[in-house]
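# Build me a model:
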Amino acid sequence: MTVGSILTLLGIWVAAIVSPGPDVVQITRQGARSKRAGVWAALGVMTGNAGWILASLLGLSALLTARPALLAWLQLIGGAYLAYLGVSSIRGGLATRRQAARAVHADHPSGPRDSVTPEAPPKRTDADPTAGQAWRAGFTTNLANPKAVLFFGAVFAQFIEPGMSWGITAFIAVLLIAVGLAWFVSFALAVRAFSARIAENSAVIDIVTGAIFCLLAAVMIFEGAVGLLGG
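As a prediction, the model looks like this:
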């Protein structure tokens, strides 16, 4: 692989991870809970990406290119899981909004009041996730990420040359993993700079996150079904 090919692959990789998608949405959602959760979710995302990178370098991309039906099945499975994440996220956001409404009703019963005291943002109905829970959220979201499936199954395959030396293979893996790790962890930390605003709108973030996941799930399931039926 030439230096130009490596730089081209790196540019495509940066564009892929920076563009909004399920990984970024999940890190934002976890980061709304705590900085630790956001960072661990970012580490989970990159654990999944590292697996994709290593698997692709070891032949997964070529296998997916040669067997389109396998890619279609991955899209169906990933879409089903994204749908599950989406529904769970929407339910969590709606539960938080209902709790907030009950809290406002309890603190402001009907009848005149002499003064109004500013209210703190409502607490979430779910406790802050543990490091393991946040990591699993990022990891499983990445495995079901349609961008990851398509990127490594189609785009990445174009840069893998038969008979590449182990040195080049290791260099590419380390480069892509390091760049991805730097981006996702930096993004998770940046989310906390807006923690107050995010906390105030955590229920909306959950609902929007769920809607995005459900939309992506529908696209993945449709494309997977078309791939199987067309094959």
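
# CA atoms for contacts and neighbours, from now on please.
Noted.

# Need the residues that contact stretch 162-181.
Stretch 162-181 is contacted from outside by 1, 6, 10, 13-14, 17, 42-43, 46, 49-50, 53-54, 57, using C-alpha atoms under 8 Å, 6 or more residues apart in numbering.

# Mind picking the two most distant members of those residues?
In the contacts of stretch 162-181, two members sit farther apart than any others by C-alpha to C-alpha. They are Met1 and Ala42, at 29.5 Å.

# between those two, which one's more packed in?
Applying other C-alpha atoms under 10 Å to Met1 and Ala42 shows that Ala42 carries more neighbours, namely 35 against 14.

# Next one: Trp40 relative to Ala50, how far apart?
15 Å (C-alpha to C-alpha, to the nearest Å).

# Which strands or helices does the helix or strand containing Thr209 pack on?
Taking DSSP states H and E as the definition, Thr209 sits inside helix 202-230. Where contact means 3 or more C-alpha pairs under 8 Å, 6 or more residues apart in numbering; DSSP states H and E, helix 202-230 is packed against helix 22-31, helix 68-107.

# Sequence B follows; please return its structure for comparison with A:
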Amino acid sequence: MPFDPAVLPVFLAASLLLLVTPGPDMAFIVATGVSEGRRPALWAAAGISLAMFTHAVLAAAGVAAIVATSPQAFDVIRFGGAAYLLFLAGKSFRAKPLVAGTSVTARSPVVNFRRGFMTNLLNPKAILFCGVFLPQFATPSFAPIFPQIVGLGALLALLGLLFQAALSIASGSLGQWLLSSPRRQLFLERLTGLVFLGLAARLLSMERKG
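Have a look, this model is predicted:
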């Protein structure tokens, strides 16, 4: 085990509490599951999980410290994330309902994986969170800090994947009923667009603290 086993109970408790707190990742998974179904949401969840692990590696390498001390680096990521979310919102607002009797044309697994990955990766709050949260559970006297933070990040990403997979299945079941009507389809697409707009506005209004 790359990190001190003694920190595991507290780390697991804190991680689970953080995962069940509503946030951008949860909103994205629910929107995808309701509008496209369980499988697309599961692929998006996998992308988010990989991005979480990527943030842990970046935090271990010191990128979180750079973002925390550089307004320019913070803004580049923040505006990039907002632009990507606005792009997704525009696609949702332009979508048209399916013709009655046709099946849902889901995005490819690669596309849904990429959407989840980019949505989380371009969230500067996720970078800062990993930079603050994970090092708290690293024990300098146990082993080098880098593998400890990476190991903890891998565990956090796995927990996130399990939680978001359950969320994907639940929201996908609801989506199957909602997609049976063209009117409900349009409502879902517009609602999904509003979710993306809200997440973009949240990023744009975010201020660097510290």
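
# Let's have the helices and strands packed on helix 202-230 of the first structure in a markdown table, adding mean neighbour count and distance to Ser61 of the first structure.
Shown next, in a markdown table, are these (neighbours: other C-alpha atoms under 10 Å; distance: least, C-alpha to C-alpha, whole Å):
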| stretch | mean neighbour count | distance to Ser61 of the first structure |
| --- | --- | --- |
| helix 22-31 | 26 | 21 |
| helix 68-107 | 19 | 10 |
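
# Minimum distance to Ala137 of the first structure: which of those has it?
The nearest among these, by C-alpha to C-alpha, is helix 22-31 at 7.4 Å.

# Please say which of Trp40 and Ala50 of the first structure ends up with more neighbours.
Trp40 (27 against 19).

# got the contact list for the residue mapped onto that one from the second structure?
Under the alignment (TM-score structural alignment), Trp40 of the first structure pairs with Trp43 of the second structure. Under the criterion of C-alpha under 8 Å, 6+ apart, the neighbours of Trp43 of the second structure are Pro109, Val110, Asn112, Phe113, Gly116.

# switch to 10 Å and redo it
Trp43 of the second structure sits next to 29, 32, 49, 108-117, 161, 165, 168 when contact means C-alpha atoms under 10 Å, 6 or more residues apart in numbering.

# How about Ala182 of the first structure?
With C-alpha under 10 Å, 6+ apart, Ala182 of the first structure has these contacts: Ala42, Leu43, Met46, Leu176.

# Next, format those residues as TSV and append secondary structure and distance to Ala218 of the first structure.
Output for the contacts of Ala182 of the first structure, formatted as TSV (DSSP: H, G, I helix; E, B strand; the rest coil; distance: C-alpha to C-alpha, whole Å):
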residue	secondary structure	distance to Ala218 of the first structure
Ala42	helix	25
Leu43	helix	27
Met46	helix	25
Leu176	helix	29
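
# Report the buried members of these.
Neighbour-count burial (16 or more other C-alpha atoms under 10 Å) applied to those gives Ala42, Leu43, Met46, Leu176.

# Looking at those residues, spot the one nearest Phe222 of the first structure.
Using C-alpha to C-alpha, those come closest to Phe222 of the first structure at Met46, 26.8 Å.

# With adjacent residues omitted, what lies nearest to that closest one?
Leu181 (6.0 Å; C-alpha to C-alpha, 6 or more residues apart in numbering).
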